[in-house]
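[1] Quick one: sequence plus predicted model below, questions after.
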Amino acid sequence: MLLCMGSVAFAQSKKSPTLDQIFKEGIFRGHSVYGINWMKDGQYYSKLVREMGAEKVVKMDIQTGQPVGTLVSSKVLTDLLGKELHIDGYHFSADEQKVLIETEHEAIYRRSSKSHYFVYDRQANTVVPLAKGEKQSFATFSPDGKMVAFVRSNNLYVTNLSDMKEQAITTDGQFNSLLHGMGDWVYEEEFSLAKAFKWAPDSKSIAYLSFDESEVKQYTMPIYGTLYPQQYTFKYPKAGERNSEVFLSVYHLDNQKSTEIQKGKEKDIYIPRIYWSADGKSLSYIWMNRLQNHLELRKANAFTGEYSLLLKETSKTYVDLDFNDQIYFLKDGSFIRTSEESGFKHIYLFNKEGQQLRQITNGQWEVSSIVGVDKTHKKIYYLSKEESTIADQFYVIGFNGKGKKKLSTREGNHSVNFSNDFKYYIQYQSNIHQPLRVTLHNAKGKELKVLEDNQAQKATFDKFDLGHKEFMTVKAADGQTDLNAYMIKPSNFDASKKYPVLMFVYGGPGSQMVQNKFPSYRDAWYGYLANQGYLIVCVDNRGTGGKGRDFKHITYKDLGKYESEDQIYAAKQLAKKSFVDAERIGIWGWSFGGYMSSLCLMKGNDIFKTAIAVAPVTNWRYYDSIYTERYQSTPQLNPHGYDDNSPVFHVDQLKGNFLLVHGTADDNVHFQNAVELENALISANKQFRTFYYPNRNHGIYGDNATRHLYTMMTNFLLEKL
C-alpha cells in the first residue's frame, strides 16, 4: 500500500510541460550522430563541426568516436582566399585528396539547392572557385577525381581540375522551359530526383536527363514583404495536365558529343532512375508509362542509343516505384532488385538477360529497404517487418537465399548506415520506452561502442507528465481487417471517467504513423494535451504501408474513400468505450492528413465534433500529376474518383468546428486548395475558422511559426473540443 501511495505521489509531483518548453526551448529533442561520411578505408568517417562562428571537417575514429585530425577548416580556406568563406557542405574525391566545399547554400525546393563551390586540394593546400558567375547545383566529382560536373542556370557543365577549364555540355537550358541535368518540380518531389545526371564509372561519359517543360502550365505565388509583392512563377503539372517531355542522353568527353538514348514511340512517359554498367559502355534505366501501371527496366548502348528490354512489370493498379527502384548490378551483369510483385516487397536475383533466378526473401511480410549489397562476400543487408508491422529489424542473407540472420537484438525500429567496405555499420534504434540509441557494430552484428544513448532526453521525458502511449488494433470499416493504432492516456487516467478524444491522422498511401519509436516533440505536445484531459488516438487506415500490396492498393481510383471510412469507423468504435465522451471526438492532420481530417469531419459529421486541417489537399484535381495519377489515374479517365472524396464537394455536410490552416507560399500543396475550400464553405453558408501563414511553405516553419501554430491549435482544441 505504501508503494502504491508513493507511485501516486510521484505521478502527482510531475509537471506538465509548457508549449514554450516544447516548441521554443525544444527541451524534448534528442541527439543523434549526424552527417556520417564514411572514409574509403572504413576505419574513419568525417563530419562537419561548427564552433564559435567557424567550421571544420574533422576525421573521426570509428572505434573511439573521437576526432583524430582536421581535414579542412573555414579558417584555412579564408586565409588562402584572402576573404571569408564558410563551409555549408563538403564532398570528397574518390582518393580523398580533393574536397568540394559548398558555401552560401540556398535552398530551392525540398531536395534542390544552389551554392558557390570551391575545390580544396589537401596535398597542395590550395583552394580555387569551381566556376564563375551564378551559383551552381549538384557539383559532383568524376570517379577518377579529375573533373567535376555541375548544373548552373539550367545547363550542365564539367570542369577539368587540371587547368580549371569549364566545358558546357548543354547551352540551351532556360528556367521554366528547358532543364538539363536537374529534375523538374514534380520529378524532384515525387521521384526524389533533383540531381538528374550520373558519371560513368570510367569517368569518360555522363548520362543526363533533360526536361522540356515549355508546354507545362505555370503556378504563381505572391511573396510578401515589399511594397508591391513579388510573384514567383514555376512550372507545376497538375493531374491530367501536360507533363515535361523527358530525354535521356549520354555525353562523351572524348568527342564532346551527346548520344540521345532512344525511348520508344510514347512521349508522355517517365524516366525516374539511371544505372551505369561497370564498364561504362552501357546504362540501364527505368521507364514508366504515364499511368504508372507499366514499368520496364531497359539496357541501352551508351554510344548508339539503342536499347533492349531487361524486364517489365505491369499491374491492374500501379507499380510503386518506391518498391521497385532498389537495383544493384553485379560485375557479370546480373542484378538484385526489390519488387512487390508477389504481394509483399521482397528481394530478387536476375541474370544479365533479366530472367529471374530466385526470390531471395519470401513470406507474408515486407522488406522495408536494402541497406547494402556486399558483392565481395555475396551478402545482402536489409531491414524488414518480418517480426512486426510497426518496427523494422535488421537482417543479412546470402545471394543464394541462404544463411539468413537477424543482426539486430533490441526491440523497436532500426535504421542502418554501413561503411563502404562492409566492415562496420552504425545502427539507429529506439522503441516506445527507449530513446534513440546510436551504436557502432561490426559486420557480424557485434556491438562495439555506444555513440549516443540519449539518457538526458529520457530523463527529461520522465521528469514531465506526458501520459502513456499504448499500442492496440481496431477494426477497419469492413469489420474484419485489423488496423494498427495507438492511444495516449493521461498519466492519472481513471477508467470510471469520460474523456474527449483527439485523433491524429495522416493515412496516405504507403505511410505509417503507428511505429514502435521513441516519442518525438509532437508526441510531447500530445502528452501536454493528455495532461489537459484528452485521449490521443492514431489509426493507420487501409491504404497505408507495412501490410502488403493488397492492403495498400485497395484505395486505387478511390483515394479517400476507404481511408475516411476506416477513420470514421474507428471513431465510432472508440465512442462505445465506457471512458470515452462520445460527444467530444475530434481529428487533425497535416497535408494528406489535413485532407483526411477535413473529409472525416464532413462525411463523419455524426461522430466528429471538431477538426483541424493543416495544408490540406481539398480537390485532387489541384495536386501534381505523378502522385495523384499513380493512385487515381487521370481525371479524364476517372472523374468520379477525383470528385467523390474531395472535401470541396462535401461542404454541405459540415456540422462541427473546423480550423483551416495553410502557408501562402506552399509550392507543394498550393494555397489554392485552402482558398477553394473556403469559397465552397462560404457558398454553403458554413461557419469555420481559418489562418494563413505568409510566405511559409508546406512545412510552415521559421520565425516562430511552429510555436505560433501549435499554440493556436491548442487553444482551438481547448475551446472547441
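    Done, it's in. Predicted model, so just to flag it, every value in this text is computed and none were measured.
[2] use CA for all of it now, contacts and neighbours both
    Noted.
[3] tally of neighbours for H377?
    H377 has 10 neighbours, counted by other C-alpha atoms under 10 Å.
[4] And for P201?
    Neighbours of P201 under the rule other C-alpha under 10 Å: 17.
[5] That one: what's its closest spatial neighbour, skipping adjacent residues?
    Spatial nearest neighbour of P201, excluding adjacent residues (C-alpha to C-alpha, 6 or more residues apart in numbering): G280 at 5.7 Å.
[6] Tell me who's in contact with the one you found.
    A200, P201, D202, K204, S205, A302 (C-alpha atoms under 8 Å, 6 or more residues apart in numbering).
[7] again with Y348
    Y348 sits in contact with I336, R337, T338, S339, Q356, L357, R358, Q359, I360, T361, where contact means C-alpha under 8 Å, 6+ apart.
[8] swap the cut-off to 6 Å and go again
    Applying C-alpha atoms under 6 Å, 6 or more residues apart in numbering to Y348 gives the contacts I336, R337, R358, Q359, I360.
[9] Looks like Q262 contacts F303 (just checking).
    No - contact criterion C-alpha atoms under 6 Å: Q262 and F303 do not qualify, at 11.3 Å.
[10] Near D478, how many other residues are there?
    Neighbours of D478 under the rule other C-alpha under 10 Å: 11.
[11] separation between it and S282?
    50 Å (C-alpha to C-alpha, to the nearest Å).
[12] what's the burial count for K489?
    K489 has 25 neighbours, counted by other C-alpha under 10 Å.
[13] Below is an additional structure, to be compared with the one above:
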Amino acid sequence: MTKSLFLSFLFSVLFINLFAQQSELSVEKIMQDPKWMGTFPSNVKWDQNSSGIYFNYNKEADPADSLYRIRLASPKKIEKVSWTEEKEIDFARGTYNKSKSKKIYSKGNTLVIFDIKSGQETELLQFPENISRPNFLANEDWIAFSADNNAYIYSQKSGILKKLTQIKSGDAPKDKDPKSSDKAAYLEAENLKLLSVVKEREDTKKTTKEIREARKEKEAYTYYSGDSRVTNLQVSPDAKFVTLTLFNRGKSDATIVPDYIDASSYTRDLNTRSKVGADETTVALAIYNIEKDTVYQVQTSTLPGIKDLPDYVTDYPDKEWEAKEREVITSQAYFSDNGQHAIVNVRSKDNKDRWIARLDLATGELTSLDRQRDEAWIAGPGIGWSMGGGTLGWLPDNKHIYFQSEATGYSHLYLLNVSNGTKKALTSGNYEVFDPFISKDQKSWYLTTSEVGPGERHFYKMPLMGGKMEKLTSMTGNNDVTLSPDEKHMAILYSYSNQPWELYYKKNSAKAEAVQLTSGQSEVFQSYNWRDPQLITFRAEDGAQVPARLYVPEASVKNNAAVIFVHGAGYLQNVHKWWSSYFREYMFHNLLTDLGYTVIDIDYRGSAGYGRDWRTGIYRHMGGKDLSDQVDGAKYLVENYGIDKDKIGIYGGSYGGFITLMALFNEADTFTSGAALRSVTDWAHYNHGYTSNILNEPFNDPIAYERSSPIYFAEGLKGNLLIAHGMVDVNVHFQDVVRLAQRLIELGKDNWEMAVYPAEDHGFVEPSSWTDEYKRILKLFNTTLLDN
C-alpha cells in the first residue's frame, strides 16, 4: 500500500469513527438480540368467561415468550401460566348457537359444549380421530363436525352418531377381471370352443359368481378423491348436503436452494417453491348429496365474463388469444342459518375477477350476485384470497349477505339482498375497513377502520343495517382490539410511532378510559429519546400526493446528505403512527439522523393503506411509478431541506432491494449509492402467487417482466452498489443475485460488492448477520455520500 493510499484509508477510518461518536446509538447496539429493548405483548386472547386476558410475554427473560395472564379482578398483576395449567385453559373459541347461549368446539378428539350463562363446559363425545369444524345445525340438537376427511352429525339428546359421507383418498379399486386384449380374447374363445371340460368349468364359475353377487348387499357409495386433498368439509344446516374442497397442488417443478453449512457437513438441498408461471394448482368445490348418495362438482361455466380476456392482450397483436373458460378457485360454501341458501366466493386464477355467487346445492349451479372486475388484480382488505372468502357471510334475516369490495376504490363493507339483488354500502369514503364482525346480539357491527387517517387505526361500532359509526378507541396510533366474549371489555394492543406495543384494557364504551396493563421497555431502551418522525406528503411527477415519514437532523450536525429507505412489499404500509415492523430500520434511521443524515421513508405506489389505485399503480411495471416516487422524494429533499443532489443514498430489503437496484441502474443521476438487501433481480424467477398478480405470467406478458426486472438494466450502474443476500433464502433465492453478479462481471462493472450470509433465510435471525450487514450499509453511506 502506498503512503497516499494509506493516508486516505486512515482518513476514512477516522472520518467514520468521528461520526459514530456523535450518537448514543451504534449498529452493534441496535442489531443485537431484540430482547435488549424489553418485552412486549403479542397474541392476545380472552378466556371463555371474559375474566382474564392472556398473551405471549417474556417477563422473566426466558429463551422464548411464554403465556401470561392478567385477571380483570386484579389488573395490576401479571401472572405467568404454567405448562400444565395452559393445557386446561379454555380460550374464547368455537361456534355459537343461534341464541348465543351455547358454544361448541373440540379439544383434540373430544367434542365439547360450553354454556355461556353458567360457564360450564361439558364433554359430549370422544372420537377415535381428531375432531374439527364443529357447528350447530338448524335443529340445534344436532351438531356437525368432520374427522378423518369425513362428515358426521351427533344428537345431544339421543347420543346417536351418524356418518354422512364415505370419502377415501386415491382412486377407486380397479376391476379384478379386466377386459382382455383382442388377441387374448380370441385365444380364450378358441380354447373354450375346442375343450369342453374347460368350458364347463368356466360356466360353473360364472354361475357361482352371479349367485354370490345377487345375494350380496349393495355396497355403500364411496367417493374417491384421487390425487386431490379434501379440505373444508361443511355440513348444510339441514344435513342434506356436505360441501368439500378438492385441492390439488399439481406437479410444478420445485426449485432447489443449497444449504452449505448443514450440521452434517454435507451440502443439503432444500426443496422450495416453483417459479412464476409454473402453478398447476387446482381448487374445486364439490357437493356430497346425502339423499342421492353421489358427489358432483360446482359448475362455474355460467359465471358472467368467465371467458373475458384481459386488456393487456392488445399489446400482443401478433399472438392469437383464445377466449376460453378461465380457471377459477372456489371458496368453501357459506350457508344461511335456515339452510335454505348458500353462497361462495369465486376467484379467477388470472387474478382479474371475483364473483360472489349463489349456490344451488341440488344441482351445483351458480348464479352471480356480485362481480368485481379489475384489469390489474383483485385484492385489498377483507377481499378473499386463494381458497378463502375473506369478509363474507349472512345476516340473521337469511336474506342479506355481507362482503367487502373495492368497487369505489377503497375496501368497504356491503350488504346485498339475495332475493332482489339490491346492494347497499354500509361504509364509504377515502379509507379502508378491516376485520368487521357482527355483535353477539346481532344488532351491530364491530370494525376497525382508517377513517381518521391512513396512519391510524381505530375500533368502531355501527348498526347492523348501517348508520353512524361510534368510535370506541381514542389513543393516537394503532388500536388492535380483541373484544371479550361477553363484549363488555376490550383488550387493546396499542403502539405509537416511537413506542412499541403495550397491552391496555378498556370497558366497551367510547367514554371509558384505557388503562395500561404492561410496560415492557427496558431502561437502556428508554434512555434514548427515540424520534417521532414527521408524517408528510410530497407531490409526485404525475401530481399524486405521496406519503412519507421524515427524520430531520439538528442543524448543528446536518451533513446535507440524505438516505431513502424503501420498505418491502407483499402489501405493506410503513408511513403510519404506530410501531413499525421494521423496528431495526427505524432505530438505524435514528442513528443516521444523529449523524447528520436526513432520512425519508416513502409509501410508494403499490403500498397498502391508500386504496385500489395506489395498490395497482405498479401493475405491469414494477420499477415504474414506485421508483419515480423515490426520485421525486429525493427532489423534494433537495428543494426543501437543502440536501446536496450528489449526496443521496437509497437502501431496502426484498422489494426495497429490488427498487434500490432499479434506482442505481435507471436513475444513476439521482442516487450516488445504494444497498440492495435480499433483492429480486429477475421477476421471472420469483413465486407465482405474488408475481402473477402484478405482472401476469412471463410467457403471456414478457413485456411486463422485461421492463420490471433489474437484470435487464445492469449496464446503467454508475454509483456505488452493495448487494447483501442470505444463501439459504427460500423466498428470494440466492440464485437471483448470483445471476446478477455474473451480468455485472460481464458488463465490466467494478463499483459494486456483495456480502453473503450462509446461515440466513429471507428474514435474518442472527444478530451477528444483522450487525455485519448494517455496518456495511453505514460504511457505504459514510464513505460515498460524505467523502466526495
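    Received it, and whenever you're ready, just let me know what you need. Keep in mind it's a predicted model, so treat the numbers as computed, not measured.
[14] So which of the contacts of G280 of the first structure is the closest to D703 of the first structure?
    Taking C-alpha to C-alpha as the measure, A200 is the one of these closest to D703 of the first structure, at 43.5 Å.
[15] Let me see the contact set for the closest one.
    A200 of the first structure sits next to I206, G280 when contact means C-alpha under 6 Å, 6+ apart.
[16] Try it again at 10 Å.
    142-143, 206-207, 250-252, 275-283, 302 (C-alpha atoms under 10 Å, 6 or more residues apart in numbering).
[17] Same question for Y571 of the second structure.
    By C-alpha under 10 Å, 6+ apart, Y571 of the second structure lies in contact with A379, G380, P381, G606, S607, A608, G609, R615, Y690.
[18] How about V737 of the second structure, nearest residue that isn't a chain neighbour?
    With C-alpha to C-alpha, 6+ apart as the criterion, V737 of the second structure has its nearest non-adjacent residue at 6.6 Å, and that residue is T681.
[19] and the counterpart of the one you found in the first structure, what element?
    Per TM-score structural alignment, the equivalent position to T681 of the second structure in the first structure is T618. T618 of the first structure is part of no helix or strand, with elements assigned from DSSP states H and E.
[20] same thing with K497 of the first structure?
    Under the criterion DSSP H and E, no helix or strand holds K497 of the first structure.
[21] That one against P490, yeah?
    No - here K497 of the first structure lies out of contact with P490, judged by C-alpha atoms under 10 Å, at a distance of 11.6 Å.
[22] State the distance from E456 of the second structure to V298 of the second structure.
    According to C-alpha to C-alpha, E456 of the second structure and V298 of the second structure sit 42 Å apart.
[23] Check S368 of the second structure too.
    To V298 of the second structure, S368 of the second structure is 13 Å away according to C-alpha to C-alpha.
[24] which residues are in contact with both of those two?
    L359.
[25] on that earlier part again, what touches both of Q262 and F303 of the first structure?
    With contacts defined as C-alpha under 10 Å, 6+ apart, the residues adjacent to both Q262 of the first structure and F303 are S249.
[26] mind listing what's buried in stretch 765-779 of the second structure?
    Across stretch 765-779 of the second structure, burial judged by 16 or more other C-alpha atoms under 10 Å covers P767, S769, W770, T771, E773, Y774, R776, I777, L778.
[27] With stretch 434-450 of the first structure instead?
    For stretch 434-450 of the first structure, burial by neighbour count (16+ other C-alpha under 10 Å) applies to 434-443, 445, 447, 449.
[28] before we move on, what about stretch 123-134 of the first structure?
    For stretch 123-134 of the first structure, burial by neighbour count (16+ other C-alpha under 10 Å) applies to V127, V128, L130, A131.
[29] Spell out, range by range, the helices that occur in the second structure.
    Using DSSP state H, the helices found in the second structure span residues 3-20, 27-30, 83-88, 182-194, 196-215, 523-526, 583-594, 612-615, 625-641, 655-666, 688-695, 702-708, 734-746, 767-781.
[30] Contacts only, for G401 of the first structure.
    I347, Y348, L349, R358, Q359, I360, T361, N362, K379, I380.
[31] Near the aligned residue in the second structure for the last one, how many residues? Count them for me, please.
    The alignment partner of I380 of the first structure in the second structure, by TM-score structural alignment, is W445. W445 of the second structure has 19 neighbours, counted by other C-alpha under 10 Å.
[32] before we move on, what about T473 of the second structure?
    T473 of the second structure: 25 surrounding residues under other C-alpha under 10 Å.
[33] In contact with the residue mapped onto it from the first structure, which residues?
    In the first structure, the residue paired with T473 of the second structure according to TM-score structural alignment is S408. Going by C-alpha under 10 Å, 6+ apart, S408 of the first structure touches L383, D392, Q393, F394, Y395, H414, Q427, Q429, G445, K446, E447.
[34] Look up how far K446 of the first structure lies from the fourth one.
    Applying C-alpha to C-alpha, the value for F394 of the first structure to K446 of the first structure is 13 Å.
[35] list the residues that contact both of those two?
    Common neighbours of F394 of the first structure and K446 (C-alpha under 10 Å, 6+ apart) are L407, S408, T409.
[36] Surely the last one is in contact with G445?
    What it means is T409 of the first structure. Yes - applying C-alpha under 10 Å, one finds T409 of the first structure in contact with G445, separated by 8.7 Å.
[37] shared neighbours of those two, which are they?
    Common neighbours of T409 of the first structure and G445 (criterion: C-alpha under 10 Å, 6+ apart): F394.
[38] Can you give me the separation between A570 of the first structure and N541 of the first structure?
    Separation of A570 of the first structure from N541 of the first structure (C-alpha to C-alpha): 9 Å.
[39] ah, wrong one, I meant E411 of the first structure
    24 Å.
[40] Show me which of the two is the more surrounded one.
    Counting neighbours by other C-alpha under 10 Å for E411 of the first structure and for N541 shows that N541 has the greater number, 32 against 19.
[41] For the counterpart of the more buried one in the second structure, which non-adjacent residue is spatially closest?
    Counting by TM-score structural alignment, N541 of the first structure lines up with Y604 in the second structure. With sequence-adjacent residues excluded and distances taken as C-alpha to C-alpha, 6+ apart, Y604 of the second structure is closest to D626, at 5.2 Å.
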